[in-house]
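I need the structure of the sequence given here:
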Amino acid sequence: MYQSFAGKVALVTGAASGIGRASALAFAQHGAKVVVADVLVADGEETVRMIKDAGGDALFIATDVSKASEVEALVRQTVAHYGRLDVAHNNAAIEGALAPTASYTEEDWDRTINVNLKGTWLCMKYEILQMLQQGGGAIVNTASVVGLVGTMGLPAYCASKGGVVQLTKAAALEYAKAGIRVNAICPGATYTPMLNRLLAQPGAETGMLATIPLGRISKPEEVAAAAVWLCSDAASYVTGHTMVVDGGLIAQ
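From the prediction side, this is the model:
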């Protein structure tokens, strides 16, 4: 059964809240030892406490995924503490500024791309190097439905998430024969701190709900379940796949 991650080590970035926290908790529930990574120390340590309170084993490592030295240290410390790295969910991201393309500042563009796209690449780079030494592994990257269909007012976020989709496909092809599977999830609207900030705009939630065939916004646990499945043995023949978890949004 895919639920068994016993004896495996999972690394989740952006695990201080939202989808990342739900993913870290799910991996731990299914038997993995979990490394929780985030820039938000107190909330990241709270995720670790939640895992330990449920009987799991977890470690927090403060990490800015946009900085190569910190990502390299994250993987190195993971292996030093647990001895290996089997699974990685690269989930850390920011929404960036809310502004149309021509009004976007270079500073906001660079920051969003550096965290969301460069950060995912850096995580993959060091995770893959470790997995090559072990003879395999599984990686899932969090992209977004707006990396597939776009939306107004978030040009850097859309570009970064579209880039994550293509980066996932490239790495999946490069490392398939090495036993490393690489997939992506594309969440739609999901109740996270990021979405809550966007929903603060007048009428935003009503307008969003009107676009979702299932008529509701997802819970983080529903998206995390997809990430866990893609990293499990049940998905052993799945690589280079972009799994949409959006309540039917882009089927329209």
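
contacts and neighbour counts: CA atoms only from here.
Will do.

Do you have the helices of the protein handy? List them.
Here the chain has its helices, by DSSP state H, at 18-29, 41-53, 68-82, 106-113, 119-134, 155-175, 193-198, 204-209, 220-231.

looking at those, which is closest to V12?
Proximity to V12 (C-alpha to C-alpha) singles out helix 18-29 among the helices of the chain, at 6.1 Å.

That closest one: which residues count as buried?
Under the neighbour-count criterion of 16 or more other C-alpha atoms under 10 Å, helix 18-29 has 18-29 buried.

how about stretch 144-160: buried residues?
144-148, 150, 153-160.

Tell me which of the helices of the chain sits most buried.
Among those, helix 18-29 has the highest mean neighbour count (mean count of other C-alpha atoms under 10 Å), at a mean of 27.

next one: that helix to chain centre, how far?
Put simply, helix 18-29 sits 10 Å off its chain's centre (C-alpha atoms, centre = their mean, to the nearest Å).

report the angle between the axes of that helix and helix 220-231?
60 degrees (axes from the mean of the first three to the mean of the last three C-alpha atoms, to 10 degrees).

got the angle for helix 18-29 vs helix 41-53?
30 degrees.

Please provide the structure for the following sequence as well, for comparison with the first:
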Amino acid sequence: MNAIADLFDLSGQAAVVTGASSGIGAGIARLLGRAGADVVVNYRSSEHGARAVVKELEDAGGRAIPVQADVSKEEDVARLFEEARRAFGTVHILVANAGLQRDAPAHEMSLEDWRTVIDVNLTGQYLACREAIREFRRRGMVPETCPALGKIVSISSVHQFIPWAGRVNYAASKGGIMLMMQSLAQEYAHEKIRVNGIAPGAVKTNINKSSWEDPEAERALLDLVPYGRVGEPDDIAQAALWLACDASDYVTGETIVVDGGMALYPGFREGG
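Sure thing, here's the model as predicted:
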């Protein structure tokens, strides 16, 4: 049992979690902190939410700091990692989670809404990954801390492979994340940098609150989820913890789909 617990122990490691003031990011930050990691809780606008996550981690005996940064801005991402280094010395884990939606039919979607989603969801992840890789390589290997030089977990969506009408910008950004993640994994595996992804399905967060907050909407959503419940942030956080720890040391370039079976095309249960 102790050997298993040791595999999930992140003591002595520092993690940056982007978009961590609520929802999936907050759940991941909390779980990494409970596993012993020092956590940088990034937020763009919700300082209150980020400070609540930090307080929860500190009250449990951990170390955490909130850092405001817009991941779509190169200078903000550089500052995010500089503040992480100042607080904790280095960074061992990046969870690139920050994302948003701006929905509209394609023929009505503004260029601004297209660019905003691509800039945050895709370019923002690239900038964070690039900065993390630079920090991993600057620090070098510390075998007594962990066997990998660094770990990156990209939070994507089942819509990296399921088309989504009315949200072409979002689906395009998530499809891009998948191939970005795989390309980075291929490029840096020989340096012992592991890069993996998580593709959540329907999860109870503010971004999709209208889809689950009332019983009728939730029943309609569950038609797409064979497992019979809407996911919780902790469902994603547990997968992120596994990818961030030594238990997954031989895994890179992979996506874990955490969706209650949404990607199984449940409409075909009755024969199509």
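
top strand in the first structure by residue count?
With secondary structure taken from DSSP state E, the first structure has its longest strand at strand 180-187.

Identify the residue range in the second structure corresponding to that strand.
Using TM-score structural alignment, the residues of the second structure aligned to strand 180-187 of the first structure are 193-200.

how far away is the counterpart of P155 of the first structure in the second structure from K174 of the second structure?
Superposed on the second structure with TM-score structural alignment, P155 of the first structure falls opposite V168. Distance, V168 of the second structure to K174 of the second structure, by C-alpha to C-alpha, to the nearest Å: 10 Å.

mean shift of the longest strand of the first structure relative to the second structure?
Compared with the second structure after fitting, strand 180-187 of the first structure deviates on average by 0.3 Å (mean C-alpha distance after the TM-score superposition for the first structure).

tell me which residues of that strand are tucked away?
In strand 180-187 of the first structure, counting by 16+ other C-alpha under 10 Å, buried: 180-187.

So which elements touch it?
Applying 3 or more C-alpha pairs under 8 Å, 6 or more residues apart in numbering; DSSP states H and E, one finds that strand 180-187 of the first structure contacts helix 119-134, strand 137-142, helix 155-175, helix 220-231, strand 242-245.

closest to V140 of the first structure out of the helices of the first structure?
That would be helix 220-231 among the helices of the first structure, by C-alpha to C-alpha, at 6.3 Å.

My read is that C123 of the first structure contacts V71, right?
Yes - using C-alpha atoms under 8 Å, C123 of the first structure is in contact with V71, at 6.1 Å.

which residues do the two both contact?
Residues touching both C123 of the first structure and V71 (C-alpha atoms under 8 Å, 6 or more residues apart in numbering) are V65.

can you tell me which two in the buried residues of helix 18-29 of the first structure are farthest apart?
G18 and Q29 (16.5 Å).

ok, back up a step: which one among the buried residues of stretch 144-160 of the first structure gets closest to V65 of the first structure?
If you rank those by distance to V65 of the first structure using C-alpha to C-alpha, S160 comes first, at 14.0 Å.

Setting aside sequence neighbours, what's the nearest residue to that closest one?
In this structure, S160 of the first structure finds its nearest non-sequential neighbour in L117, 5.1 Å apart by C-alpha to C-alpha, 6 or more residues apart in numbering.

How many residues are close by the one you found?
26 (other C-alpha atoms under 10 Å).

which ones are touching it?
Contacts of L117 of the first structure by C-alpha under 8 Å, 6+ apart are 160-161, 163-164.

Is it correct that L195 of the first structure is in contact with A189?
Yes - counting by C-alpha under 8 Å, A189 is a contact partner of L195 of the first structure at 7.1 Å.

thinking again about what came up before, mind giving me a markdown table with the helices of the first structure and columns for distance to V244 of the first structure?
Shown next, in a markdown table, are the helices of the first structure (distance: least, C-alpha to C-alpha, whole Å):
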| stretch | distance to V244 of the first structure |
| --- | --- |
| helix 18-29 | 14 |
| helix 41-53 | 26 |
| helix 68-82 | 27 |
| helix 106-113 | 22 |
| helix 119-134 | 18 |
| helix 155-175 | 11 |
| helix 193-198 | 17 |
| helix 204-209 | 17 |
| helix 220-231 | 9 |
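
N90 of the first structure: which of these is closest?
helix 119-134 (6.1 Å).

Now do the closest one: distance to the chain's middle.
That offset, for helix 119-134 of the first structure, works out to 14 Å (C-alpha atoms, centre = their mean).
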